[in-house]
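Novice: sequence and computational prediction follow.
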Amino acid sequence: MVIINGENLTIEDVARIAVKGEAVGLSPGSIERINRSREYVEGIIKKGEIVYGVTTGFGKFCNVIISSEDTRKLQINLIRSHSVGVGEYFPEEIVRAMMLLRINALAKGYSGIRLSTIETLIDMLNKGVTPLVPCQGSLGASGDLVPLAHIALVMMGEGEAVFNSKILPGKIALELAGIKPVVLEAKEGLALINGTQAMSAVGSLALAGAQNLSKVADISGVLSFEALNGIIDAFDEKVQAIRPHPGQNSCARNFMILLEGSRLITRQGQLKVQDAYALRCMPQVHGAIKDAIKHIRKVLEIEINSATDNPLIFSNEEKVISGGNFHGEPVAINMDYLSIAVSELANISERRIERLVNPYLNEGLPPFLIENGGLNSGLMISQYTAAAIVSENKTLSAPASVDSIPSSANQEDHVSMGTIAARKAMKVVENTVNVLAIELLCAAQAMDFRIQKTGLDKALGKGTLAAYEAVREKVPTIVADRPLSDDVRILAGLIKSGELVRRVEKVVGTLE
């Protein structure tokens, strides 16, 4: 069980809980803060004080005073009116990540919500009641109001949810899981939906995927490099030391470790003077992406451990402050950054694929990596697929965060579009998995010919050999044309599961 306290959730925690289903619970300190915050809110209600979202309407209705007898109805109406999402549903693991991140934000004790309401959300997460949440509708500025409202709707016993792999009415799903629906009290509806948890959930899982792809690209890249008799001098630590970007140096170290013992790599001037940029500049390109991922991780881990509600309840100081922590700009900009960074992994990978299959560039390997070329097309069209995906990634990398459309009668006059940015970043990550799978397919095929040509059955580096064997355990050598979609799908699974990286790191140690 992961104990939630609002302070130290990591990207790995989010992935483990959302994807693998690890249970969560609240820390004693969080319980104390939650109760203290709620007591203060109830005191405000008794005194009849005017506080946004507690005794007033929302957005442009912030100046409409709500009577004490209508505060409960106000919260219910809020959730119902804001449940207006459209489009495909988010995958279950993303919704689970949203639930987790909302629990973590509420655990900080600045939202004025009852402990029992948070415990309902925890029970839903732990027992596998996953609301159906449409992926479109958030502007990413008053928080992710629309997607989070669909979660709160199920908490109330409305909407729809997945339970035991079946789509059910929310009330039935809760009943089957032994969970009582929540009757929202003052401030609670707002506390459940005002925050950046949808964009942060998508962003956290996209980032977890990108971290894995950063290592996969190093592995697939050096396998291609080795199959193309790459010049190892470019990875010399002296070259990296005089341009000391951390990611660049990490990549060069990874490459040297992966290639240790290789008899296929060459030295400067041995067969050629220089390699093309897609090979020679891998430390610089992959390294810049590692640095980007590191920066994005720092921003996201601040965000997922922040209070993003409005208004915020400072019970110790007896203050309620309306601010802007719900605005998704920090996440939005960094999700656009992630799209750009991961797109570049695919971009340079496709250039290596082209070099592998092109007989004018592949250092003596057969055209399109197949015997009886002409009768067989081999891996010719795999490069087409990679190119199509790379082109799609470029369109997805156009920034969402530079756009803004005012809402709520211009009360909310600048918005982040952060959830759109996060969804695009996730799609770029998914696309890049397939490009790297195609590179692995081509690089392993090229290696088959290189081994055959040299007669060196132990020619590979220790890390590249582990990668090559992992590929060959999943897909056989292509000896004549066959449909390759299944091969790519299988290798994409090898990548996404983390198995490829685990297999290689078991041999060479942890890659940076």
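Specialist: Nice, thanks for sending it over.

Novice: could you use CA atoms for every contact and neighbour count after this?
Specialist: OK.

Novice: and Gly6, how far from Gln445?
Specialist: Counting by CA to CA, to the nearest Å, the gap from Gly6 to Gln445 is 49 Å.

Novice: what of Met335?
Specialist: Taken as CA to CA, the span from Met335 to Gln445 is 35 Å.

Novice: circling back: quick one: which of Gly6 and Gln445 has more around it?
Specialist: Comparing Gly6 with Gln445 by other CA atoms under 10 Å, the one with more neighbours is Gln445, at 27 against 23.

Novice: in the chain, spot the helix with the most residues.
Specialist: helix 418-454 (DSSP state H).

Novice: residues in contact with the helix or strand following that one: which ones?
Specialist: Moving toward the C-terminus from helix 418-454, the next helix or strand (DSSP states H and E) is helix 462-474. Helix 462-474 is contacted from outside by 219-220, 222-223, 257-262, 440-441, 444, 490-491, 500, 503-505, 507-508, using CA atoms under 8 Å, 6 or more residues apart in numbering.

Novice: please flag which of those sit within helices.
Specialist: The members of the contacts of helix 462-474 that map onto helices under DSSP H are 219-220, 222-223, 257-258, 440-441, 444, 490-491, 500, 503-505, 507-508.

Novice: this is the other structure I want to compare:
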Amino acid sequence: MILTPGAIPYADWRAIYEGAAPTLDPACAGAIAASAAAVERIVAKGAPVYGINTGFGKLASVRIEAGDLAALQRNIVLSHAAGVGEPMPVPVARLMMALKLASLAQGASGVRPATTALLEAMLTNGLTPAVPAQGSVGASGDLAPLAHMTAAMLGVGDIIVDGRHVPAAQALAGAGLAPLELGPKEGLALLNGTQFSTAYALAGLFEAERIYRSALVTGILSTEAAKGTDAPFDARIHALRGHRGQIDTADALRRMMTNSAIRASHRENDIRVQDPYCLRCQPQVMGAALDLLRQAAATLVTEANGVSDNPLIFPDTDEALSGGNFHAEPVAFAADMIAMALCEMGSLAERRIAMLVDPALSGLPAFLTPKPGLNSGFMIPQVTAAALVSENKQRAFPASVDSIPTSANQEDHVSMAAHGARRLQAIAGNADAVLGIELLAAAQGCDFHAPLTSSATVEAVRAALREKVPTLTDDRHMAPDIAAATAMVTQGTLVNLAGELPGVFV
């Protein structure tokens, strides 16, 4: 995969997250070299320039002599590598590295070609720095995690190779790579920026897009199980309101019910005048979630193609301009939107599960078991779904409304983007399990309508599930069933079986 910095599409960032090894467009070489040459000229002039020959943050007024400039850059990396907690998942860490590579390669950061070449080589050779995931407040850059990434490039700390933690110097040597020796500005350029927060936010977005699509499938399966109507998905209803996500969602739901014998069986004698909101309002709720995800995607792709370290180098005038591109407020807002969308998609799915197990609402046997009383059926899986949804509600509180001053009040407003983005993995995992439970419950509900069948799409999903999980006749150990159904959600099986569905970048 060739990265063209500043113009990298959403699909390419997803491919990197899924394991693709990116390489830089050779056309970047000129801009990288020009930026490094500009730093050399700035150093030669001797005037104080933040981040090149001064201290950092509150210590910006301290002048550093020429003989100490290399030590200055190494010191900032080691001192800022102060993260704690579990290491970043390898796919997210690799995405962070690719984001940093694309940013540096735009020629505004002052790093040398050898520096971008090492980062590129580590990606190519599967060398992923072990980066503690906690320690960034999302302003002045994701300093601590990016410092750990950079420390690995210096041969300090650990690198993950084929799932094993290896001392960084050893891992680099094993791939025929030498540790980096930093030049002026390079340490700061590498550890300043929003790439940690953006990587986690993008990863959350990729998972949220899959969950949105999966929830359309489980939602239609539940609609069929409850003998719901497709009238609320009529295109004329949604055209009158005009929201694009709602229109696209209704169209997908309507198509997935096409030629359903279950739907046809009650078209002329529906008992309910209107279905519960969890069925009827799927286009409105899921469509609103889709619109949020699309807005977040636009923000994150812009961020991924930008430059967010400080100061920025302008070779045409040999200027180093200090600003605040490292402030991750756009990423924080995007992460909050993704969190809310994930939370609501799971919440709506849980309401459908609750509806299905309630005979007064669904018209099905209590708790979806043929022998209620002797058997509890889906009683406790619904409780589990409720617990997961409540946990997600707590996690989804906006992170961006929080701030805490750092660096002796020099950095007095921060975005909390790192925390806001990092929680998305946990929220998505909970939503996956809720959809797995809904898949089981909805398929069980449809089994009671035999020999009637649903649409080709829904029947393909049911068949795939029944290859792994048989119909529940008497109570059995439920956890393995839930795990198998959830795996179908996380692995994208439902999305693959459903065919073309709306996405965040279409």
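Specialist: Cool, the structure landed. Every value quoted in this text rests on a predicted model; they were computed, and no experiment measured them.

Novice: on that earlier part again, just how off-centre is the longest helix of structure 1 within its chain?
Specialist: Its chain's average C-alpha position is 17 Å from that of helix 418-454 of structure 1, according to CA atoms, centre = their mean, to the nearest Å.

Novice: what does Ala250 of structure 2 align to in structure 1?
Specialist: Alignment note (TM-score structural alignment): Ala250 of structure 2 maps to Ala252 of structure 1.

Novice: flag every buried residue along the helix or strand hosting that match.
Specialist: In this assignment (DSSP H and E), Ala252 of structure 1 forms part of helix 246-258. Residues of helix 246-258 of structure 1 classed as buried by neighbour count (16 or more other CA atoms under 10 Å): 247-258.

Novice: again with stretch 44-63 of structure 2
Specialist: For stretch 44-63 of structure 2, by 16+ other CA under 10 Å, it's 48-57.

Novice: what lies in contact with stretch 411-428 of structure 1?
Specialist: Stretch 411-428 of structure 1 has contacts (CA under 8 Å, 6+ apart) with 59-60, 138-142, 144, 198-200, 202-203, 205-206, 327-329, 331-333, 335-336, 338-339, 342-343, 393, 396-397, 399-407.

Novice: which parts of the stretch 301-450 of structure 1 are helices?
Specialist: For the stretch 301-450 of structure 1, applying DSSP state H, counting those that start in this stretch gives helices covering 329-357, 380-396, 418-454.

Novice: please tabulate those in a markdown table and include distance to Ala161 of structure 1 as additional columns.
Specialist: What follows is those, written out as a markdown table (distance: least, CA to CA, whole Å):
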| stretch | distance to Ala161 of structure 1 |
| --- | --- |
| helix 329-357 | 27 |
| helix 380-396 | 30 |
| helix 418-454 | 21 |
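
Novice: out of the ones you listed, which gets nearest to Ile34 of structure 1?
Specialist: For these, proximity to Ile34 of structure 1 was assessed by CA to CA; helix 329-357 is nearest, at 25.9 Å.

Novice: so how much does the closest one differ from structure 2 once superposed?
Specialist: Following superposition, helix 329-357 of structure 1 is found to deviate from structure 2 by 0.6 Å on average (mean CA distance after the TM-score superposition for structure 1).
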